[in-house]
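Visitor: here you go, sequence then predicted model.
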Amino acid sequence: MIPTLGHFALALALAIAAAQAVIGLFGPMLRDRILLRAAPALAIAQFLMLGAAFAALVWAGVVSDFTVRNVAEFSSSTTPLFYRITGTWGNHDGSMLLWCLILSLCGATVGVFGTNIPSSLRSRVLGVLGLVSGGFLLFTLTVSDPFRRIWPPPLHGAGVNPILQDPGLAVHPPILYTGYVGFSIAFAFAVAALIEGRVDAAWGRWVRPWTLVSWVFLTAGICFGSLWSYYTLGWGGFWFWDPVENVALLPWLTGTALIHSAIVVEKREALKTWSVLLAIATFSLSLCGTFLVRSGLLNSVHAFAASPNQGLFILVLLALTIGGSLLLFAFRAPGLAATGVFAPVSREGALILNNIFLCVIAAVVFTGTMYPPFVDLLFGLQLSVGAPFYDQAVLPLTAPLILAMAVGPMLPWKRGAIGPALAKIWYGAVLALIVFAFVLFRGHAIAALGLAGAAWVIVGALVDLAERVRLFRVPPGQSFARLFTLPRAQVGAALGHLGFGVTVLGIAGMTLRVHTVTVLHPGQSVDLGGYRWTLDRISPAQGPNYQARRATITVTRHGRLVMTMRPERRFFTAQKVKTVAAAIRTNGVRNMFATFAGEDNSGGGEFRFNVHPFAPEIWLGGLIMALGGAISLSDRRFRVGAPVRSKLRKPAGSATV
């Protein structure tokens, strides 16, 4: 009964989305206040219907209603309750329902919190969101129905994929999807502005917070996904340049560029055409990622298997969304002439340079990701583009981006000079040179460049904050007080740059890692990274729905015990699947990593041991970036919206005709 109600709510949400699209897009043309007020109400109603549908699917998973095919194929009666809930979005059909739910949440958010936006623009934004939501809901109901029934139902169910039975991956998809889908708001603002034929400083002010929300979630989602890959897959890396990882990185790159270009739109009413194009491109890349993950073109641990009908439907939806928006852009773009002017050496110029490098990096990653499937589709050739290509193509483009990142915030708006900006961060350059020389002397050229760049960016971000609070130029108490009076957007931007520098520190540190793969029997040892790793024993262990073989390893240094590690090799009885559970110990600046790959007949086992310098900083930096974005969102200027010019008052005593 509950799944039937959920299916009905899903169908009703489609009807509401259609009404939202029609009323939202055509209501402003009729200038009817009732229609303008109807669009936000319809957006909220759509969210409530999809919330009911999603709750019904979760309920079916919790009670193990195996008459629902989605539950029968991706859950079981022996699966722990937590993973019966998270298994709802751990498959294609359930993840699409979650996608639609978040998309409707975006519309409802604009309807509730978009009161500072002109009613006609808000109506058109909601109309575009309703149109996009309607397309995905139609896809979900026709070829990806999560409430499809089967009879007779199985007795226990197939169970959740063992790799997905992890708390990190339970929170990773909802956060990542919120980032993906959240860019639909920026896309809707761009299309609505093109329909109205006006992009100005107010548009830049309105679009920035919505874009920033999506960027924060996407940053956190990528961070959690990388961390999950690091400790779950057991390979000891944080980024494989897997195609599905790349399609998450692409909208992050263009979304970062959009945030910076919207600042220029707000400050100088320049880059208007470019910002609108970035908003369209960012959401289009999110849709491209959806197509690649669910079309069957990519073979990845992250990808969903999909039927040809599903891939074709998404491809048509993708073509209509991207093609329609680009056609409208081609028609309206000539009228979006820039009105503001600024010198090349200025804060605006630095933001443009930032955009250039981010978009060029995105173009390189997009080419490397899409080239193999297109070659396979056109010529039947199997190609693979791996980490060596991206490392050699992306890293040279990242270096000038890092150099400019510390200088840009030191430049004034409209017109500036390089000399005074460099004078403010000269000790950052000195520190970077010292770090570079020290690490290079130890024979690590790539690490030397990365660690020097990290020092440069981190010092630059700290100097930016120090300059704003006038540190060492006024009494310390006064500087501390000024910190709390700064606009939060400025503090958040500095934290964002600081977090990026910390992440670069972690990535560069990982190039200094040492590792070994060895076979040990109880009592045997191996030396690695200044530590002695000794296998004490291999013993059985029992999990909630798996059996395991657990290795106990002691790590000593100069004869003194440092830590005890217990990696496992697990066997899930329902799915007949073996997985590894890595053992990781950290002190905040270094990770000790051990995996148990398998056991032989003589009582020994194969192990992978790693020492990862600065590895925790990879994810710490990502969280700092997300925190910086969240602090920026709390800025009062984002809450009150763009200023509205008041009409001139008539002089006292003037006649009225």
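Guide: Perfect, thanks for sending it.
Visitor: C-alpha only now, for contacts and for neighbours.
Guide: Will do.
Visitor: what about Gly559, distance to Val360?
Guide: Gly559 sits 52 Å away from Val360, going by CA to CA, to the nearest Å.
Visitor: more neighbours: the two, which one.
Guide: Using other CA atoms under 10 Å as the criterion, Gly559 and Val360 rank with Val360 on top: 16 against 9.
Visitor: who's in contact with the more buried one?
Guide: Residues near Val360 by CA atoms under 8 Å, 6 or more residues apart in numbering: Leu397.
Visitor: helices or strands up against whichever strand or helix holds Gly61?
Guide: Per DSSP states H and E, Gly61 falls inside helix 33-62. Applying 3 or more CA pairs under 8 Å, 6 or more residues apart in numbering; DSSP states H and E, one finds that helix 33-62 contacts helix 2-30, helix 81-86, helix 92-113, helix 119-143.
Visitor: let's bring in a second one:
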Amino acid sequence: MIVELGHYALVLALALSIAGAILPLYGALVGDRRLMAVAPSASLVVLVFVAFSFGALTHAYLVSDFSVRNVVENSHSLKPLIFKISGVWGNHEGSMLLWVLILALFGGLVALFGNNLPLKLKALVLAVQSAIGTAFLAFILATSNPFLRLDPAPAQGRDLNPVLQDIGLAIHPPLLYLGYVGCSISFAFAIAALIDGRIDAAWARWVRPWTLAAWVFLTLGITMGSYWAYYELGWGGWWFWDPVENASFMPWLAATALLHSAIVMEKRDALKIWTVLLAILTFSLSLLGTFLVRSGVLTSVHAFASDPARGVFILVILCLFIGGSFSLFALRAGTLAQGGLFAPISREGALVLNNLLLTAACATVLTGTLYPLALEAVTGEKISVGAPFFDMTFGPLMVPLLIAVPFGPLLAWKRGDLYAAAQRLFAAFVLVLATIVVGLALAGTGKALAVLGLALAVWLITGSLCEIAFRVKLFRAPLAESFRRASGLPRAAFGTTLAHLGLGLTVLGIVASNAWNTELITTMKPGDTVEAGGRSLTMDGFLPVSGGTYSGTAARFTVREGGAVVATLAPEKRLYTVQNMPTTESAIQTFGLSQLYVSLGDIKPDGATVVRVYWKSLVTLIWIGAVVMALGGALSLSDRRLRVGAPKPARRGAAVAAAE
């Protein structure tokens, strides 16, 4: 009965989404405040219905209701509780329901916390959000219904894909969807502004918190997915330029550009047309990623579905929203005022450079991802575009961007002084030169590119700290005054510093792990010893492992440093008996910021097995830096000036007006 109620709740949500899309839009066009007031109520009720539906599906998984086909195909009664829950979104139908739940959640949040929005703008934003919800609810009910019954019901389920039975995949999709789908709010604001014909600094102020929240979640989602691939797939790598990885990376690049563009629009009332275009582009890339993952055009460990009928339905949605939004943009862009002017050397100029390089990099990733698909569709020829292409195209675009990052916050608005900004970065210049000299002396000219990469990372890290040091007059004023100035700085200033610092840490981890990574592939038997990262690794023997729906063998390794035991590792080879699918479970030991990584090949009858041993220098900085970036975004989001509520200057202005 609960399953049927969940299905019925989706039908009701669809009906309300249709009403929430049409009535407020018509009300905004004719100026009917009563119809516009329907939007918040409809959005909140849709959220309740979709949440109930998602809860009903989760309940079916928890009680192992094998009369539901979706549960049969993706669960098993012996699975641990956490993987029963993550199984809800570890498949196409359930993940689409999660997608729509998060879409409804963001609409509900705008309805609850958008009280400072003009009624017409709020109605239009929620109407656009409801229109998106209508399309995807129709998609679920027509092609991807998670509540279909089986009669007779089987006694047992087929289990979830073994590579998805991991705590990382319990966390990764919700975070990623919060970022993916969160971009819909920026898109809705852009379409609403185009319909209304009003785009100003206040609009940018309303858009920024939603974009920033989506960016934070998208950053964390990509980070979690990267680390999951690193330790779960047993390949020893953290990024493979997989098309599905690119599908989430492209919206991140566009959202990063949108955040910086919105700053210019808010502060200087400039880049209006460009900011609206970026808002449309960001969500369009999210929709494109949804199509790529679920249409069957890509084959990947990350892909969810391979049903062409579903792909056609999503393609129609894609054409409707992307084509419609760009058509509307083409019609209305010419009517928008251009806004303020600024010199090329200024903070606005630095942010424009940031935008140009980020969008060019995004276009590069898009080209490398779609070109093989287009070529196959036209000629039937199959090719793959891998890391060499992206390294040669994406990398060179990032270098000037990373060099420019520390200059931006130190330049004045409208007209800046590049020489003065360079003077404030003197300490960063000194540390960069020291890094190059020491690095070349220790590593030699054969590692010159790696040393320059380290210098670039040091430039980002120290440059971000120089900006805060300048603002608080560190070493130029008494320490007490510097502390007073620091306490008076807005949280967004520290958030920006943290985000840029985190970027530097990630670059440092990427460069070090690639340049000083060691890899050893060898055949070992119990008693054999190999060296890695200045440590000895001895295979002690094998032991059986089992749990839930799998059984297998673990190899025990003892790690010694200077003769003393410092760690034991036990990588595994598992066989998931329900799906008869083998998996490799790597073993990782962290030493400081570096890691020793061990994975097994097939175990032979004589006890020999192929062993992959990696030493990853400073590899943890890749993910630590990404988390620091997300924390910087979250800190900025907590700034009073960026909250969704009414801006502080408006309240102060209202108080003055009341007093007069």
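Guide: Nice, thanks for sending it over. As the structure is a prediction and not an experimental result, all values here were calculated from the model.
Visitor: put one on top of the other, what's the TM-score?
Guide: With the length set by TM-score structural alignment, normalised by the length of structure 1, the two chains reach a TM-score of 0.97; 651 aligned residues with a CA RMSD of 1.6 Å.
Visitor: out of the helices and strands packed on helix 33-62 of structure 1, flag the one nearest Ala56 of structure 1.
Guide: When the helices and strands packed on helix 33-62 of structure 1 are compared by CA to CA, helix 2-30 sits nearest Ala56 of structure 1, at 5.2 Å.
Visitor: now that closest one on structure 2. Mean distance?
Guide: With the two structures superposed, helix 2-30 of structure 1 lies on average 0.8 Å from its match in structure 2, counting by mean CA distance after the TM-score superposition for structure 1.
Visitor: hmm, back to that, could you export the helices and strands packed on helix 33-62 of structure 1 as a markdown table, including distance to Thr282 of structure 1 and mean neighbour count?
Guide: Formatted as a markdown table, these follow (distance: least, CA to CA, whole Å; neighbours: other CA atoms under 10 Å):
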| stretch | distance to Thr282 of structure 1 | mean neighbour count |
| --- | --- | --- |
| helix 2-30 | 21 | 21 |
| helix 81-86 | 28 | 21 |
| helix 92-113 | 15 | 23 |
| helix 119-143 | 15 | 24 |
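Visitor: would you list those in JSON lines and tack on distance to Ala43 of structure 1?
Guide: Listed next are the helices and strands packed on helix 33-62 of structure 1 as JSON lines, based on distance: least, CA to CA, whole Å:
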{"stretch": "helix 2-30", "distance to Ala43 of structure 1": "7"}
{"stretch": "helix 81-86", "distance to Ala43 of structure 1": "26"}
{"stretch": "helix 92-113", "distance to Ala43 of structure 1": "5"}
{"stretch": "helix 119-143", "distance to Ala43 of structure 1": "7"}
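Visitor: can you tell me which of the ones you listed is nearest to Phe593 of structure 1?
Guide: Closest to Phe593 of structure 1 of the helices and strands packed on helix 33-62 of structure 1, according to CA to CA: helix 81-86, at 25.8 Å.
Visitor: stretch 37-47 of structure 1: average distance to aligned residues in structure 2?
Guide: Mean for stretch 37-47 of structure 1 is 0.7 Å (mean CA distance after the TM-score superposition for structure 1).
Visitor: for that stretch, buried residues please.
Guide: By 16 or more other CA atoms under 10 Å, the buried positions in stretch 37-47 of structure 1 come out as Arg37, Ala38, Ala39, Pro40, Leu42, Ala43, Ile44, Ala45, Gln46, Phe47.
Visitor: residues touching the spatially closest residue to Ala111 of structure 2 that is not a sequence neighbour, list them.
Guide: Here the nearest residue to Ala111 of structure 2 in space, its sequence neighbours aside, is Pro40; by CA to CA, 6 or more residues apart in numbering that works out to 4.6 Å. The neighbours of Pro40 of structure 2, taking CA under 8 Å, 6+ apart as the test, are Gly108, Val110, Ala111, Leu112, Ala123, Leu126.
Visitor: now the first one: how far from Gly20 of structure 2?
Guide: Looking back up the chat, that one is Gly108 of structure 2. Counting by CA to CA, the gap between Gly108 of structure 2 and Gly20 of structure 2 amounts to 12 Å.
Visitor: quick check: neighbours shared by the two?
Guide: Ser43.
Visitor: ok so, going back, compared with structure 2, how much does the helix or strand just after the helix holding Gly61 of structure 1 deviate?
Guide: Following helix 33-62 of structure 1 in sequence order, the next helix or strand is helix 69-74 (DSSP H and E). When structure 2 is overlaid, helix 69-74 of structure 1 sits 0.5 Å from its aligned residues on average, using mean CA distance after the TM-score superposition for structure 1.
Visitor: was I right to think Val213 of structure 1 contacts Ser634?
Guide: No. Val213 of structure 1 lies out of contact with Ser634 (CA atoms under 8 Å); the separation is 10.8 Å.
Visitor: ok, the two, which is more surrounded?
Guide: Legend: neighbour count by other CA under 10 Å for Val213 of structure 1 and Ser634, higher for Val213 (19 against 15).
Visitor: that one and Gly27 of structure 1, how far apart?
Guide: For Val213 of structure 1, the distance to Gly27 of structure 1 equals 28 Å [CA to CA].
Visitor: one step back: now the two most distant members of the buried residues of stretch 37-47 of structure 1.
Guide: The most widely separated members of the buried residues of stretch 37-47 of structure 1, counting by CA to CA, are Arg37 and Phe47 (16.5 Å).
Visitor: in what helix or strand does Thr590 of structure 2 lie?
Guide: When elements are assigned from DSSP H and E, Thr590 of structure 2 belongs to strand 587-591.
Visitor: state the span of structure 1 onto which that strand is aligned.
Guide: Mapping strand 587-591 of structure 2 onto structure 1 (TM-score structural alignment) gives residues 583-587.
Visitor: thinking again about what came up before, and the helices and strands packed on helix 33-62 of structure 1: which comes nearest Leu277 of structure 1?
Guide: Relative to Leu277 of structure 1, the nearest member of the helices and strands packed on helix 33-62 of structure 1 by CA to CA is helix 119-143, separated by 16.0 Å.
Visitor: what range in structure 2 matches that closest one?
Guide: Residues 119-143 of structure 2 are matched to helix 119-143 of structure 1 when aligned by TM-score structural alignment.
Visitor: same thing with stretch 603-615 of structure 1?
Guide: The aligned range for stretch 603-615 of structure 1 is 607-619, by TM-score structural alignment.
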